[in-house]
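Structure here, sequence nowhere to be found:
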C-alpha cells in the first residue's frame, strides 16, 4: 500500500443490532469525504491478527460490555496481538466505543489498561452507550470514526 493512503483498522465485536448501528456510524465517520487519504478496514475481533495491527496507522476498537468487562472476542484479539505488537506499535492512535445494558465502566477500564500497556495513544474519549442508542450516540460514534481518520490522514 502506498504511504499516500493510511490504513484505519476497526476491530469490533458486533453481537447485536445495537452494536451494528454503532459500528455503522463509526465506519461512516471513518470514511467521510471530509478526510482524505485514509482507507478504513473492518475486522471482526475473532479474525483480526497482529499483521492487521502492523499494517494499521490507527485503530478503533468496538465492544459490548459483558458482565462488567469487554467481550471475550475483543479479549481474544488482545491475547493474540499483545506480545507480537508490544514493541512494534507503540504510539498507535486508537479510540474505543462500547455498548452496555446499563454500565460500561469495567469494559472501558479493561481496554484502557491493555492499550496503556501496549503504549497506544488515545485520540478520542471513549464513546460509552447504554441502552438503545439515540441520535446523539450515533453522532458521537460518527465523530469518533472521523476524528481517528483525521488524526492519521496524510493530507
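Noted; the coordinates are in hand. Just so you know, these numbers come straight off a predicted model, no measurement behind them.

C-alpha from now on. contacts and neighbour counts both.
Noted.

How far does whichever strand or helix holds residue 82 sit from its chain's centre?
In this assignment (DSSP states H and E), residue 82 forms part of helix 72-85. Taking C-alpha atoms, centre = their mean, to the nearest Å, one finds helix 72-85 lying 13 Å from the centre of the chain it belongs to.

cool, stretch 58-72 as well?
Centroid separation for stretch 58-72 versus its chain: 9 Å, with C-alpha atoms, centre = their mean.

what residues does it touch?
Around stretch 58-72, the neighbours that count as contacts under C-alpha atoms under 8 Å, 6 or more residues apart in numbering are 7-15, 19, 23, 53, 74, 92-101, 103-108, 110-111, 145, 148-149, 152.

can you give me the end-to-end distance of that stretch?
22 Å (C-alpha to C-alpha, to the nearest Å).

again with stretch 95-106
Length of stretch 95-106, first residue to last, C-alpha to C-alpha: 16 Å.

just to revisit the earlier point, pull out the buried residues from the helix holding residue 82.
With burial defined by 16 or more other C-alpha atoms under 10 Å, the residues of helix 72-85 counted as buried are 72-75, 77-78, 81-82, 85.

Next one for the comparison:
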C-alpha cells in the first residue's frame, strides 16, 4: 500500500456560512473513495510551519475583507514564511474566496504571497461572489474532492 499523501486545508471561517464552506471542502477531500490521502484541517491561527512543510498539497480559504484577503491569512503566511521558504518549492495549492465583491484583490494578494514561497497554483481559485448561495457548498465540496483525487492520482 502506498504511503498516504497529506492534504492540508487552512481556512478563515468567521461566520456560519464560511464554516459551512470550510466543512464542505474538508468533506469533499475526505471522500471515502480516496484512500491514500490524509486530510488535515486547520484554522489560520493554529497553523504552524511544520503543518505546511509536511503537506503534499494545500487548500487555503479566506474571506474578502475590504477588497483584500483576511488579515489572518497574511499573519499565517508571515509567521510561516521563513520556516517554509526553500522547503516546499512547487507545493501544489489552490484556494477559495468568500467574496462580497468580486474577489480580484484577494486573488492577487494570495497569488503574490504564494509566489514568494514558490508554490504552484494547480487548480483555478474558487470565488464565491455576492450573497451567500447554497451552491457555494457544492462548489467547495468539489474543490476539496478534486484536490484530494488529483493528489492521490499523482496528477499534482
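Happy to help now that I have it. No experiment lies behind these values; they were computed from the predicted model shown.

returning to that earlier point: in helices, which of the contacts of stretch 58-72 of structure 1 fall?
19, 23, 53, 74, 105-108, 110-111, 145, 148-149, 152 (DSSP state H).

and of those residues, the nearest to residue 47 of structure 1?
Within those, proximity to residue 47 of structure 1 (C-alpha to C-alpha) peaks at residue 74, which comes in at 10.1 Å.

Distance of the closest one relative to residue 43 of structure 1?
In this view, residue 74 of structure 1 and residue 43 of structure 1 are 11 Å apart by C-alpha to C-alpha.

Common neighbours of the two, please.
Between them, residue 74 of structure 1 and residue 43 have 11-12 as joint contacts when contacts are counted by C-alpha under 8 Å, 6+ apart.

Residue 136 of structure 2: what's it in contact with?
Neighbouring residues of residue 136 of structure 2 by C-alpha under 8 Å, 6+ apart: 21, 128.

if I pick residue 117 of structure 1, what's in contact with it?
So, once contact is read as C-alpha under 8 Å, 6+ apart, residue 117 of structure 1 ends up touching residue 86.

give me the element it is part of.
Here residue 117 of structure 1, judged by DSSP H and E, is contained in helix 105-118.

just residue 59 of structure 1 next, same as before
Mapping residue 59 of structure 1 onto the secondary structure by DSSP H and E places it in strand 58-66.

In structure 2, point out the residues matching that strand.
Structural correspondence for strand 58-66 of structure 1: residues 57-65 of structure 2, per TM-score structural alignment.

Check the mean deviation of that stretch from structure 1.
Here the mean offset of stretch 57-65 of structure 2 against structure 1 after fitting is 0.5 Å, by mean C-alpha distance after the TM-score superposition for structure 1.

Run a quick neighbour tally on the nearest residue to residue 133 of structure 1 once chain neighbours are set aside.
Beyond its immediate neighbours in the sequence, the residue positioned closest to residue 133 of structure 1 (C-alpha to C-alpha, 6 or more residues apart in numbering) is residue 18, lying 7.0 Å away. Taking other C-alpha atoms under 10 Å as the criterion, the count of residues near residue 18 of structure 1 is 18.

which ones are touching residue 18 of structure 1?
Counting by C-alpha under 8 Å, 6+ apart, residue 18 of structure 1 touches 99, 132-133.
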